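The following comprises the amino acid sequence and a computationally predicted model.
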Amino acid sequence: MSHHVIVAGGGPAGLLTALGLAQAGIAVTVLEAAQAANTSPRAMVYHWPVLPHLERLGILDDCRRIGFLKQDYGWRFAHTGEMIDWSLECLADEVERPFNLHLGQDKLSDIVFGHLAKMSNVTVRMGRKVVDLVQDAGSVTVTVETVDGERETYEGDYLIGSDGAASVVREKLLKLNFFGVTWPERFIATNIYCDFERHGYRRTTMQVDDEQGAIIVKIDDGRFWRVTFMEDAALPSESIEARIHEKFKTLLPPGESYELVAFSPYRMHQRAADTMQVGRVLLVGDAGHITNPTGGLGLTSGMFDSFAVVETLKRVMLDGAAPGLLKDYSDDRRRKFIELVSPRASQNKLTVFHSAPGKAFDIWTERMREIARNKDLQRGALSFTAGLATQFS
């Protein structure tokens, strides 16, 4: 019996889902509204628990060739210059790969697209925006609109909605709620050439300050870095680039030259759909939940959605598991987001961007120093993301 799954959305979560299903022998059609991959500054840090999954999918070596693995973390206090160091080396006795992967999200997409292109049971259609879906007890029929305004239909056993935070599948077609809050600030993610390392910055540096707070992360083995900071969302969007240069006068190391390559402004949210499964439609990644990016938990949790939905569909479609497993997928992924991802990401944001000198800050700072000195405490702090995976019996 042949099986076919439609994936609406060609971002990392959707593409990894497509790859996992295709490797299991399931025919997959990927429908992406855009005509090309998004190359704007986006998520780029992959936490260590996802690396075994990337290896299982056969893409880890490609990811390592283009990106790099690292262990170092730094918590830097802008008003004093103090750097508190953590390292994934503390996990070396417990996990095979105690590293995080740094790789642009667009580069990951390119890698997965390359693997999908070699598979005879995968079809990728760019420039196809999903505009309608109809499902019954045995199938899902999806209607798309091409860039020329023509309409096409695709039929499959299941539909994966992986079309991002503004998901048409979730909002327009399933008409689900997207509960939560929108933060009042605007994030500005920039890609720049700058020599942070000669000033003692770690390859992941969380700069903690209520005025100069920033996430500073190395992109490649050279001088290419991501610097993300926050500003008032009421400021005019047309003058963002000018404000970036003004901000960098105080945010970057004194006297250090830089070249601004790209920037991307975006609003931040903590939201989750009221379900991630409606009949034969399942949501993954930002289509099902969205978080502010402080700590890199959005991309990591979305990847765990992908790994979980692949395993769920394999069991239902290939092994004869009861369809109730689809609801279990939804319940578990929502719980992981609501109870773990969103609270931790919210606390990360408040810590990095809203910490001012004072008694509470001094207590928190001393706690961070204690974790740096105590490998057991550090091991616990750096193992958090392992708990985001869905466990199957």
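Ah, there it is.

rest of the way, CA atoms for contacts and neighbours
Fine.

ok, Phe11 touching Ser109?
One correction, residue 11 is Gly, not Phe. Yes: Gly11 is within contact range of Ser109, at 6.6 Å (criterion: CA atoms under 8 Å).

so what's in contact with the two at the same time?
Ala37 (CA atoms under 8 Å, 6 or more residues apart in numbering).

which other residues reach the longest helix seen in the chain?
Secondary structure of the chain read by DSSP state H shows that its longest helix is helix 297-313. By CA under 8 Å, 6+ apart, the list of residues contacting helix 297-313 from outside reads 12-14, 16-17, 20-21, 43, 45-47, 50, 53, 282, 284-286, 290-292, 325-326, 329, 333, 337, 341, 345, 385, 388-390.

Structure two is appended below for comparative analysis:
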Amino acid sequence: MAIDTSKNETPVLIIGAGPVGLFLALRLSQSGVPVTVIEANSGLDDSTKALTHMPTIYPDFKRAGILDDVLNAAGELRSTSAYFRRTSDKSVITKLPIPPGKPGPCLLPQGHFCKILLKHSQRAGAQVLFGHRFESVRAQEGSRVHVDVSSDDGVKKTFDARFLVAADGGKSAVRKAAGIEFEGETLPAQLVATDLYYPFEKFGWSATDANFFADPQDYGLITPIDGKGLWRCSFGLQLNKDSGEGSRKEGLSMNEIESAVPRKFEKMLPSEPGKKPEGWKLVQIAPYKAQQLCAKTMRKRSVVLVGDAAHLTNPYAGMGLNTGIFDASSLADALVSIVQRDASDSLLDKWSDARRNMFLKVVDPMSRAAYWAFQDPDTDSLPDRHPMFKAMKAGPNAKPPELGTDVSKFVEFK
């Protein structure tokens, strides 16, 4: 492998060009902090993945100058609601109330969101290098971190940065290299997200709203993805009750998952009376684990964790991606204060504590409550148990859970 001996210096090096890494790069670049993003793939991941943006994140989008682009890209899905249904007969338990004059959640495929972020971050001056893979943290000297990276064209490079940010997902190589452990548990279920085409509107379903299904076995979610006929159907598959933690982490095989898809569609998709759903077209299957995990720390010397590299949660409260964006937004404020205003690096320790507390005390319990609420056989009481409904029942002026962090109150100057 050839070695690039040129000097690759940057105040901030981000590993991972997903939504959280790119949002952080955008905010830093807009503030005048030079940043380089390293991404192992040859281009953006254009898969649908996470879809939901809660209105609480809109002020941060507006601050970054992307809110209009996000809402315009979402089109008819820019303000949605959700139906809660019984899987047994598809009947509606209730509909999530949206306060008058306020927007509902926005649905936008993650690949589309990342394209918006890439365009804006590069326009602001961020350097994004695709086809570059993080290899190791070779050495740390003083307040600098040295990172070895290999490129697709066979060149090894070393980057010298003041801060290394891990935005490389739940299996983060950076987190592992830094020796930071996850704490928490893997829940006893295999979660599966499928994308499909099916004429839901033919059966009277709203083309712009999500549908959550309550059932002890056949719980899940069906939601439009792009407003053009592509839908997401997500569900859980029970693991063997006698399986240990090792089996939970391993999950089901792809053959087992693929064989379960028609059975789940039969349970969840609407159809003519007495008939099975017909004519669905499966586009993709994406299995993932039901995990509630958080890193022991989100900062270790020059290494900082954000998004899924820092914490993982199930999707049934719609808080995963939004929490990651709030990580990036608050971290951007902290790094700008340190790099440009000579604030103490201890600000990152306070930021780390605040973000971990936000996950452990707000995100984790709410997402767990949402996950188990859909599996309770008492479906009639779902509105009394689901955290989204509890928040709505507090009244039109009730504030949603605060997921952001104001780092200005932590700033200390050297």
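Now that the structure is in, tell me what you want to look at. Model, not experiment: these values are computed from the prediction.

TM-score of the superposition?
The pair, once superposed, lands on a TM-score of 0.89 when counted by TM-score structural alignment, normalised by the length of structure 1; 377 aligned residues with a CA RMSD of 2.4 Å.

Just the buried ones from the contacts of helix 297-313 of structure 1, in PyMOL syntax?
Per 16 or more other CA atoms under 10 Å, the buried members of the contacts of helix 297-313 of structure 1 correspond to this PyMOL selection:
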select buried, resi 12+13+14+16+17+20+21+43+45+46+47+50+53+282+284+285+286+290+291+292+326+329+333+337+341+345+385+388+389+390
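
Just the contacts of helix 297-313 of structure 1: which are in strands?
45-46, 282, 290 (DSSP state E).

Looking for the alignment partner of Gly296 of structure 1 in structure 2.
Residue correspondence to structure 2 (TM-score structural alignment): Gly296 of structure 1 is matched to Gly318.

just Tyr46 of structure 1 next, same as before
In structure 2, Tyr46 of structure 1 lines up with His53, judged by TM-score structural alignment.

Just give the number of residues close to the closest residue to its match other than its chain neighbours.
Distances taken as CA to CA, 6 or more residues apart in numbering place Cys106 nearest to His53 of structure 2, at 5.1 Å, with adjacent residues excluded. The tally of other residues near Cys106 of structure 2 (other CA atoms under 10 Å) stands at 23.

Structure 1: helices as residue ranges?
Per DSSP H, structure 1 carries helices over the ranges 12-23, 51-56, 60-66, 105-117, 168, 240-251, 297-313, 324-336, 342-354, 359-373, 375-382.

matching residues in structure 2 for the shortest one?
Read that as helix 168 of structure 1. Counting by TM-score structural alignment, helix 168 of structure 1 sits on residues 173 of structure 2.

Check the mean deviation of the matching stretch from structure 1.
Comparison of stretch 173 of structure 2 with structure 1 after fitting gives an average deviation of 0.7 Å (mean CA distance after the TM-score superposition for structure 1).

Can you give the contact residues for that stretch?
Stretch 173 of structure 2 is contacted from outside by Phe134, using CA under 8 Å, 6+ apart.

cutoff 7 Å now
Counting contacts by CA atoms under 7 Å, 6 or more residues apart in numbering, no residue outside stretch 173 of structure 2 touches it.

Please apply the same query to stretch 393-401 of structure 2.
Contacts of stretch 393-401 of structure 2 (CA under 7 Å, 6+ apart): 99, 391.

Swap in 8 Å and give it another go.
By CA under 8 Å, 6+ apart, stretch 393-401 of structure 2 touches 56, 99-100, 362, 391-392.

Now do the contacts for Leu117 of structure 2.
Taking CA under 8 Å, 6+ apart as the test, what Leu117 of structure 2 contacts is 19, 22-23, 26, 66.

And the strands in the stretch 101-250 of structure 2?
Ranges of strands in the stretch 101-250 of structure 2, per DSSP state E, counting those that start in this stretch, are 106-107, 127-130, 132-141, 144-151, 155-166, 182-197, 210-214, 220-224, 230-238.

coming back round to it: from the ones in strands among the contacts of helix 297-313 of structure 1, pick the one nearest Gln135 of structure 1.
Minimum distance to Gln135 of structure 1 across those is 12.3 Å, recorded for Leu282 (CA to CA).
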